[in-house]
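**Q** Provided below are the primary sequence and the corresponding predicted coordinates.
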Amino acid sequence: MLKLKVPKMTCGHCASTVTTAIKTVDDDANVEIDLTQQQVTIESNTDAAALSAVLVEAGYPNEPA
């Protein structure tokens, strides 16, 4: 399980964009969004660096939570 802090994720549209970005690299990923904590929890077999990178590409810099 990977937890990332995503400071620019502030609304439902952001959460949708983050989820969609993750699903582009792992369609089977389980994605949980917590907007109040600006945190995303991802259950995936995909490399953590690849998941982080796809969020950066989508405009959402992140760091380990």
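**A** On my side now, so go ahead.
**Q** alpha carbons only for contacts and neighbour counts from here, please
**A** Fine.
**Q** which residues in the protein form strands?
**A** Taking DSSP state E to define them, one finds strands in the chain at 2-5, 30-34, 39-43, 63-64.
**Q** which parts of stretch 7-24 are buried?
**A** Within stretch 7-24, the residues scored as buried using 16 or more other CA atoms under 10 Å are 9, 14-15, 17-23.
**Q** of these, which is the nearest to residue 42?
**A** residue 22 (8.5 Å; CA to CA).
**Q** now do the closest one against residue 12, distance only.
**A** In this view, residue 22 and residue 12 are 15 Å apart by CA to CA, to the nearest Å.
**Q** got another one to weigh against that:
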Amino acid sequence: MHEFQLPDMTCGHCAGMVSQTLQMTDLESKVQVDMAKRTVTVQSTEDRATFAEALTEAGYPPA
């Protein structure tokens, strides 16, 4: 499981884009977004760096 702090995730639209980005990176992943904490948790066998790169490319670089 991977957890990312995403300071640029500020609204529901952002949360949707983050979820979509992570799901496209690994179709089998399970994504949980916590808007209050601006975090996202991903259950996946994919490498953490793969998700971090995808988030950065989508405009939501992890802190």
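**A** Sure thing, it's come through. What you see is a predicted model, and the numbers here were worked out from it, not measured in a lab.
**Q** give me the mean deviation of the longest helix along the first structure from the second structure.
**A** Taking DSSP state H as the criterion, the first structure has its longest helix at helix 12-25. On superposition with the second structure, the mean distance recorded for helix 12-25 of the first structure (mean CA distance after the TM-score superposition for the first structure) is 0.6 Å.
**Q** right, and residue 58 of the first structure touches residue 21 too?
**A** Yes - Residue 58 of the first structure lies in contact with residue 21 (CA atoms under 8 Å); the separation is 6.7 Å.
**Q** got the buried residues for stretch 51-65 of the first structure?
**A** So stretch 51-65 of the first structure, judged by 16+ other CA under 10 Å, has buried residues 51-55, 60-62.
**Q** other residues contacting it?
**A** 2-9, 17-18, 21-22, 25, 39 (CA atoms under 8 Å, 6 or more residues apart in numbering).
**Q** hmm, try it at 10 Å
**A** 2-9, 14, 17-26, 37-42, 44, 48, 50 (CA atoms under 10 Å, 6 or more residues apart in numbering).
**Q** now do stretch 23-32 of the first structure
**A** 1-3, 15, 17-22, 39-47, 50-51, 54.
**Q** quick one, what contacts residue 50 of the second structure?
**A** 22, 25-26.
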